[in-house]
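>>> predicted model, plus sequence, below.
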Amino acid sequence: MTILAETHHSRFERFRDLHNGFFVIPTVWDTLSAIASEDAGFEAIATSSAALGYANGILSSERIQFETVVQKIGEIVKAVQIPVSIDLEDGYPEVTGDIGDSIRRVIDVGVVAANIEDSPARHDVPLVAAEDHARAIARAREAADRAGRGFFINGRTDVFLLEDGLPHSRSVEEAIRRANLYIDAGADGIYVPGQGLSDEDVAQLAVGIRGPLTLLAPPQGTSFAQWREIGVARVSLGTLVIRNAFAAIQTQLAELRDGNVVTAFPAVDIDAVLRRTSPSQVAAE
């Protein structure tokens, strides 16, 4: 089963055009979190490999299996009417044989975008050489173009997560260098995750990178308004939503355990929510 080609291309165009302005993208891990995000008014959603892993009992330092990723993302895509992007890590080349095959697999289940990172599968080793990752981006671009449905590639550099001993100012320069190599190789945009970035850092990234910039949401309580003014295109919520959801479950269960009044939430008919998933969105190949 797959999303109809015309539906796929429409979702891709909507997703691409969001980068002409500023938007926040929540990261989901299952059908319900996807539907909740759509109901909240978000115009697109993404998966996080860490959030998917958490939902399946897998540590963020471990690698969720590619087949599990494809299965879960397929369920999510069919549950909503908005574009879905995937955290594809390094593209799982050791599983599929080549990153191009991974791209074709996720396009087949209706995904319209992917982050592809320059961290290796083992995060305790240095970043992949920028030139090598650029070649991987180029292969991903070729595969996406051959599919002919529209696909947004976000090249991701983890310079600020694995700085390799570089001074911070050099890390900004290296992030820009890598980002532009990835753009030249065929990436449509760039994701630079990292906490503690100053407004000056963000401004340098936004000006120096020749494509739409995605950043990881700052700590809770911080406004995105300044980033919008600086020129950031997209803010990813990372694992924020699943961590907050888990904290809410813990809080309510603790209240029940201690005999306190349960925190009141509006009643939700989950069966009715799930029935809204329309089988007309999909068609047999």
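Here it is on my side, so go on. Note that the coordinates shown come from a computational prediction; the quantities given were computed from them, not determined experimentally. Numbers count the residues shown, from 1 in each chain.
>>> C-alpha only now, for contacts and for neighbours.
Noted.
>>> just the strands in the stretch 151-285 of the chain please.
152-156, 189-192, 213-216, 234-236, 282-283 (DSSP state E, counting those that start in this stretch).
>>> could those strands be laid out in TSV, adding distance to Pro266 and mean neighbour count?
Converted to TSV, the strands of the stretch 151-285 of the chain look like this (distance: least, Cα to Cα, whole Å; neighbours: other Cα atoms under 10 Å):
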stretch	distance to Pro266	mean neighbour count
strand 152-156	37	27
strand 189-192	36	26
strand 213-216	30	24
strand 234-236	27	23
strand 282-283	32	14
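>>> now tabulate those in a markdown table and tack on distance to Ser33.
Rendered in a markdown table, the data for the strands of the stretch 151-285 of the chain read as follows (distance: least, Cα to Cα, whole Å):
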| stretch | distance to Ser33 |
| --- | --- |
| strand 152-156 | 22 |
| strand 189-192 | 23 |
| strand 213-216 | 19 |
| strand 234-236 | 15 |
| strand 282-283 | 20 |
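>>> ok, second structure coming up, stack it against the first:
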Amino acid sequence: MSDPSFTPESRRAAFRALHTEGCFVLPNPWDIGSARYLHSLGFKALASTSSGVAWSLGRADGQLSLDDTLAHLHDLAAATPLPVNADFGDGFGTDATSIDAAVTRAIATGVAGISIEDASADPDQPLRSIDDAVTRLRAARTAIDRSAADVMLIGRAENFFVGRPDLDDTITRLRAYASAGADCLYAPGITTRGQIEAVVVAVAPKPVNLLVGTALPFTLQDIAAMGVRRVSVGGAMARTAWGGLMRAARQIHDEGRFDGFADAASGAALNQLFR
């Protein structure tokens, strides 16, 4: 990123402006190359994916340390002029003080948004209590406000993502996160028109992020008509890339065939893009 006009401040202002009307897509690159390709297509913002970067490093989602995550966010923020929303797990802390410190370090990477989720990683109790989740959001809000950086805070209710598809509890959580200072609300895993519209109405006028990680029967125009402000794809693009690699490799190994290369990207086109 060579243009000095693309400062963290200008990108953060542009990112916030995107949330005021209409509906935009912020796709999720998993490395510098995928970020630059998505920028070349004309997307206006990007979001990191904890799963995508973890897989690229041969790890499972959730296994990256705070330092690993910060290094990745720094690379993404520096890769293009676009604002980047950080997938920041549960805040990387055990209490408000440590979450405040982690979020302060995340802000320093140059990101324009930070998402904090309420999943617990405990299979018996996969969701944190609302009180615990609110404490985490408030700690992140405090860090952002103290920094005076115009970084957006996104509150995530993970009910549908962790196998607890309770729409009423999801909405209760999102409203609590909005009251705790979240600028944008996110319930990954909701997929029906009724669920999406209920969430949009419940947290209005704050913007809603919709995850489209699988093929849904809606176009972007349909999603915009439901009142959604932004759409992300999580690890879906990384999974798509992995799917192509796995199919081609298995065909070579199992059948001795190389047909899987038929849809491969052009090396010349990639070199031109990155040159």
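Structure received. Only a predicted model underlies this, so the values are computations on that prediction, with no experimental measurement involved.
>>> TM between them?
Aligned and superposed, the two chains score 0.87 in TM-score terms (TM-score structural alignment, normalised by the length of the second structure); 266 aligned residues with a Cα RMSD of 2.6 Å.
>>> now do the helices in the second structure.
Secondary structure of the second structure (DSSP state H): helices at 8-18, 32-41, 50-56, 66-79, 96-107, 130-147, 167-179, 193-203, 220-225, 236-255, 267-274.
>>> for the first one, give me the average deviation versus the first structure.
Relative to the first structure, and after both are superposed, helix 8-18 of the second structure has an average distance of 1.0 Å to its aligned residues, where the measure is mean Cα distance after the TM-score superposition for the first structure.
>>> and if you look at the last one?
Superposing on the first structure and averaging over aligned pairs (mean Cα distance after the TM-score superposition for the first structure), helix 267-274 of the second structure comes out at 4.6 Å.
>>> most distant residue from the middle of the second structure?
The centre of the second structure is farthest from one residue, Gly256, which by Cα atoms, centre = their mean lies 38.3 Å away.
>>> measure Thr104 of the second structure to Arg11 of the second structure for me?
Going from Thr104 of the second structure to Arg11 of the second structure by Cα to Cα, to the nearest Å gives 18 Å.
>>> report the separation between the two terminal residues of stretch 49-64 of the second structure.
Stretch 49-64 of the second structure has an end-to-end distance of 12 Å (Cα to Cα).
>>> in it, what's buried?
Thr49, Ser50, Ser51, Gly52, Val53, Ala54, Trp55, Leu64 (16 or more other Cα atoms under 10 Å).
>>> about what we covered before: figure out which of the strands of the stretch 151-285 of the first structure is closest to Val262 of the first structure.
strand 234-236 (31.6 Å; Cα to Cα).
>>> list of residues touching that closest one?
Contact with strand 234-236 of the first structure is made by 19, 22-27, 212-217, as judged by Cα atoms under 8 Å, 6 or more residues apart in numbering.
>>> pull the contacting residues for the residue lying closest to Trp29 of the first structure once chain neighbours are set aside.
Excluding the flanking residues, the one nearest Trp29 of the first structure by Cα to Cα, 6 or more residues apart in numbering is Leu52, at 4.8 Å. By Cα under 8 Å, 6+ apart, the contact list for Leu52 of the first structure reads Val28, Trp29, Asp30, Ile64, Val69.
>>> now the second structure: which of those residues match?
With the contact criterion set to both residues aligned by TM-score structural alignment, their matches' Cα atoms under 8 Å, these that also touch in the second structure are Trp29, Asp30.
>>> which of the contacts of Leu52 of the first structure ranks first by neighbour count?
Val28 (30 neighbours; other Cα atoms under 10 Å).
>>> find the nearest non-adjacent residue to that one, please.
Nearest non-adjacent residue to Val28 of the first structure, counting by Cα to Cα, 6+ apart: Thr47, 5.1 Å away.
>>> any idea how far Gly238 of the first structure is from that neighbour?
9 Å.
>>> and what of Thr2 of the first structure?
To Gly238 of the first structure, Thr2 of the first structure is 27 Å away according to Cα to Cα.
>>> give me the more crowded residue out of these two.
Ranked by neighbour count (other Cα under 10 Å), Thr2 of the first structure and Gly238 place Gly238 first, with 23 against 18.
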